[in-house]
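Student: output the structure for:
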Amino acid sequence: MRWLLAILAAATAAGAAVLWVATMPRGLPRDVLAAWPEGDAGRGEAVFWAGGCESCHAAKGAKGEDRLKLGGGLVLATPFGDFVVPNISNHPEDGIGGWSAGDFADAMLRGVSPEGRHYYPAFPYASYTRMEPQDIADLRAFLATLPAVEGRQPGHDLGFPFNVRRGLGLWKLAFLSDAPAVTLDASDPTVARGQYLVEGPGHCGECHTPRNLAGASDFARWLAGAPAAEGEGRVPNITPGGDLGTWSAGDIEYYLETGFTPDFDTVGGAMVAVQENMAMLQAGERAAIAAYLQAVPAQK
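Tutor: Purely as a prediction, here's the structure:
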């Protein structure tokens, strides 16, 4: 009996060691970081608006230049607990002003902090992992030009077991991927550009796609609508089978530019900030997003 217990104990210890190693936070390989491109702040501004960084990281209701003060503080109430949006301003201690290019790349593509800890996917790196290195480098260059905002935000308010960050290593093994959310005909460059913008920096699926029990996007129901992050109502189905089913590509473009629907209703709720960001893009980018939304599989 003793030998059997010893074998079981050894197997348990070996399994725990394998699990510990498998769930370690891992940044980008050194050779990738060694070849990391230089960023351009001018190009990075477009990435900033496409990504809607200010929608979460600026003060609620911020207008004008205040939209560029990224001190954080927004609380995202979820079934897993409350997530507090951090300060990502250029402040060297309270924000990300002291981060290296590698720190920023690891956060965006791998969900790993400069201290080597897993970030929770309330920070939408599950979408950002599809972004091109040049866009990430450009975004960092633009963020470095923005005001430094004092004040470090408090930590998240999560109960057990969600407060055990190491478990996110398993979540990443199961769900983190840079593969496209849907397979489309890649021959149309406009649709391809729209797919990149929506699935990558725009991270539209983070709100518009239902989630499974682990909190990961259900790609079988891509963009089919989901409960609103604010806790009331629903985020609409934006596939051809849903709320945009009767809209033309021009209708979608006009809505993203002006906030007006084909029925002359106006944008509301959390989408107000998103639409204001989309209005900052070049017209061709909005056209690409519209083309993609009309090309995705229809969901009821």
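Student: going by C-alpha atoms from here, please, whenever you check contacts or count neighbours.
Tutor: Will do.
Student: residue 300 touches residue 224, doesn't it?
Tutor: Yes. Under the criterion of Cα atoms under 8 Å, residue 300 is in contact with residue 224, at a separation of 7.1 Å.
Student: the more surrounded of the two?
Tutor: More neighbours sit around residue 224 than around the other of residue 300 and residue 224, counting by other Cα atoms under 10 Å; the figures are 26 against 12.
Student: what about the helices in the chain?
Tutor: Taking DSSP state H to define them, one finds helices in the chain at 2-22, 30-34, 41-51, 53-57, 101-110, 125-128, 133-143, 168-175, 189-199, 205-208, 249-258, 271-278, 283-295.
Student: dump those to JSON lines, plus distance to residue 229 and mean neighbour count.
Tutor: Conversion of these to JSON lines gives the following (distance: least, Cα to Cα, whole Å; neighbours: other Cα atoms under 10 Å):
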{"stretch": "helix 2-22", "distance to residue 229": "31", "mean neighbour count": "11"}
{"stretch": "helix 30-34", "distance to residue 229": "34", "mean neighbour count": "11"}
{"stretch": "helix 41-51", "distance to residue 229": "17", "mean neighbour count": "20"}
{"stretch": "helix 53-57", "distance to residue 229": "12", "mean neighbour count": "22"}
{"stretch": "helix 101-110", "distance to residue 229": "21", "mean neighbour count": "21"}
{"stretch": "helix 125-128", "distance to residue 229": "17", "mean neighbour count": "25"}
{"stretch": "helix 133-143", "distance to residue 229": "25", "mean neighbour count": "22"}
{"stretch": "helix 168-175", "distance to residue 229": "20", "mean neighbour count": "16"}
{"stretch": "helix 189-199", "distance to residue 229": "18", "mean neighbour count": "20"}
{"stretch": "helix 205-208", "distance to residue 229": "7", "mean neighbour count": "22"}
{"stretch": "helix 249-258", "distance to residue 229": "20", "mean neighbour count": "20"}
{"stretch": "helix 271-278", "distance to residue 229": "11", "mean neighbour count": "20"}
{"stretch": "helix 283-295", "distance to residue 229": "21", "mean neighbour count": "21"}
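Student: in CSV, list these along with distance to residue 215.
Tutor: Converted to CSV, the helices of the chain look like this (distance: least, Cα to Cα, whole Å):
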stretch, distance to residue 215
helix 2-22, 20
helix 30-34, 29
helix 41-51, 21
helix 53-57, 19
helix 101-110, 17
helix 125-128, 11
helix 133-143, 25
helix 168-175, 9
helix 189-199, 17
helix 205-208, 10
helix 249-258, 28
helix 271-278, 21
helix 283-295, 23
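Student: please give me the structure for this one as well, since I'd like to look at both together:
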Amino acid sequence: MLVARLLRIVLICGLAILGIGWFATRPEHVDASIVEAAVPDMERGETLFFAGGCAACHSAPDAEGGDKLKLAGGRKFPSPFGTFVAPNISPDPEAGIGAWTATDLANALLKGTGPRGQHYYPVLPYTSFARMSVEDVVSLHAYLATLPTDATPNQRNDVGFPFNIRRGLGIWKRLFFRDGWVVEGDLTEEQQLGRFLVEGPGHCGECHTPRNALGGLRLSAWLSGAPSPTGKGRIPDITPGGLDWSEADIAEYLKSGFTPQYDTVGGDMADVVANTSHLSVAERSAIAAYLKAVPPSGK
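Tutor: Prediction:
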């Protein structure tokens, strides 16, 4: 009798813990009524497309020129947790996201939640995109719909146990998903614009900031450089402690890819500059002003 009673207590406690865990790790969604009330701004959407570097990740691996606007996916991104493959986000209604509503896109970019209610892996940098507004996402959705369709099917990620358990990402989000600003304080309007572009759609910190063992950004070392996910080389420190370029130098680099030493951009940064070159002079200058305002790494 006593054993049976203890077993019932253990079972009840176990079910309660599972229920709490299931509730705590549930995917979150935006308020659809707020999204539906937003009015798209096509010019804003185009700016966010290039600021966010959408083509750098979602165009085909061998895409060049105008083909970079065909967001067929297929690029592979290795990490300590597995290899992720960028999906097709062209307006194709079957292979891509042509059937997505603006609310679907808002859930993905602002909450890391897919149309089927699944958690997305943070290889989609929603921890940065969450700093965008609903109006920003609605504008981006409208712009994406104007791009060429592509019927290339998606490839599966190569992610093993336990990282293939998507529900576990709910715990990761609880630990590391923060949508506030990293750099606070008394910033000028120009620096605030730069902060939005860098910390938000530009998601610069996703590469230039080191991560902890669980893949969360070490915000105390913001933009101070990080090991390359490929295991080769290091992504540079772009705080004033590691980058001694002037604001004009940084702005020019983001436009032309030329360094102050007249070297040219290479590697993954070539894709970044291909996008930032589409931004306005004011926007590139704002990025430079913000980077000079970031606390130095101390190197």
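Student: how close does residue 227 of structure 1 get to residue 206 of structure 1?
Tutor: When Cα to Cα, to the nearest Å is applied, the distance between residue 227 of structure 1 and residue 206 of structure 1 equals 11 Å.
Student: residue 276 of structure 1 now?
Tutor: 18 Å.
Student: next: residue 231 of structure 1.
Tutor: In this view, residue 231 of structure 1 and residue 206 of structure 1 are 15 Å apart by Cα to Cα.
Student: neighbours of the closest residue to residue 173 of structure 1 other than its chain neighbours, just the number please.
Tutor: Distance criterion Cα to Cα, 6 or more residues apart in numbering; nearest residue to residue 173 of structure 1, sequence neighbours excluded, is residue 23 at 7.9 Å. By other Cα under 10 Å, 18 other residues sit near residue 23 of structure 1.
Student: and residue 220 of structure 1, by the same measure?
Tutor: A count of nearby residues for residue 220 of structure 1, using other Cα under 10 Å, gives 13.
Student: sorry, back to before: dump the residue contacts of the residue nearest to residue 173 of structure 1.
Tutor: Counting by Cα atoms under 8 Å, 6 or more residues apart in numbering, residue 23 of structure 1 makes contact with 166-170, 173.
Student: what do we get in structure 2 for it?
Tutor: Taking TM-score structural alignment, residue 23 of structure 1 has residue 25 as its aligned residue in structure 2.
Student: cool, residue 257 of structure 1 as well?
Tutor: In structure 2, the residue equivalent to residue 257 of structure 1 is residue 255, according to TM-score structural alignment.
Student: mind checking how far the most centrally placed residue in structure 1 is from residue 131 of structure 1?
Tutor: Of all residues in structure 1, the one closest to the mean position by Cα atoms, centre = their mean is residue 124, 2.4 Å from it. Distance of residue 124 of structure 1 to residue 131 of structure 1, given as Cα to Cα: 12 Å.
Student: can you check residue 24 of structure 1 too?
Tutor: With the distance defined as Cα to Cα, residue 24 of structure 1 ends up 23 Å from residue 131 of structure 1.
Student: next one: residue 199 of structure 1
Tutor: Going from residue 199 of structure 1 to residue 131 of structure 1 by Cα to Cα gives 9 Å.
Student: shared neighbours of residue 300 and residue 224 of structure 1, which are they?
Tutor: A shared contact of residue 300 of structure 1 and residue 224, defined by Cα under 8 Å, 6+ apart, is any residue touching both; here these are residue 242.
Student: tally of neighbours for residue 155 of structure 1?
Tutor: The burial count for residue 155 of structure 1: 11, using other Cα under 10 Å.
Student: can you check residue 67 of structure 1 too?
Tutor: If we define neighbours as other Cα under 10 Å, then residue 67 of structure 1 has 17 of them.
Student: spatially nearest residue to the counterpart of it in structure 2, not counting backbone neighbours?
Tutor: The pairwise alignment with structure 2 assigns residue 67 of structure 1 to residue 68, based on TM-score structural alignment. The spatial neighbour of residue 68 of structure 2 that comes closest, neighbours along the chain excluded (Cα to Cα, 6+ apart), is residue 59 at 5.2 Å.
Student: try residue 195 of structure 2
Tutor: Excluding the flanking residues, the one nearest residue 195 of structure 2 by Cα to Cα, 6+ apart is residue 290, at 5.8 Å.
Student: ok, now how distant is that neighbour from residue 206 of structure 2?
Tutor: Counting by Cα to Cα, the gap from residue 290 of structure 2 to residue 206 of structure 2 is 16 Å.
Student: with residue 42 of structure 2 instead?
Tutor: Taking Cα to Cα as the measure, residue 42 of structure 2 falls 26 Å from residue 206 of structure 2.
Student: please apply the same query to residue 175 of structure 2.
Tutor: Here the distance between residue 175 of structure 2 and residue 206 of structure 2 works out to 16 Å (Cα to Cα).
Student: for stretch 67-84 of structure 1, which residues meet the burial criterion?
Tutor: Within stretch 67-84 of structure 1, the residues that qualify as buried by neighbour count (16 or more other Cα atoms under 10 Å) are 67-76, 81-84.
Student: now do it: everything it contacts.
Tutor: Defining contact as Cα under 8 Å, 6+ apart, one finds that stretch 67-84 of structure 1 is touched by 54, 56-60, 85-89, 95, 122, 146-159, 162, 229-231.
Student: same thing but at 6 Å, please
Tutor: 54, 57-58, 85-89, 147, 149, 156-158 (Cα atoms under 6 Å, 6 or more residues apart in numbering).
Student: start to end distance for that stretch?
Tutor: Taking Cα to Cα as the measure, stretch 67-84 of structure 1 stretches 18 Å from start to finish.
Student: give me the aligned partner of the residue nearest to residue 195 of structure 2 over in structure 1.
Tutor: Structural correspondence for residue 290 of structure 2 with respect to structure 1 (TM-score structural alignment): residue 292.
Student: tell me who's in contact with that match.
Tutor: Residues in contact with residue 292 of structure 1 (Cα under 6 Å, 6+ apart) are 191, 194-195.
Student: now it: how far from residue 162 of structure 1?
Tutor: Noted for residue 292 of structure 1: a distance of 35 Å to residue 162 of structure 1, by Cα to Cα.
Student: give me the number of residues near residue 63 of structure 1?
Tutor: When neighbours are defined as other Cα under 10 Å, residue 63 of structure 1 has 11 of them.
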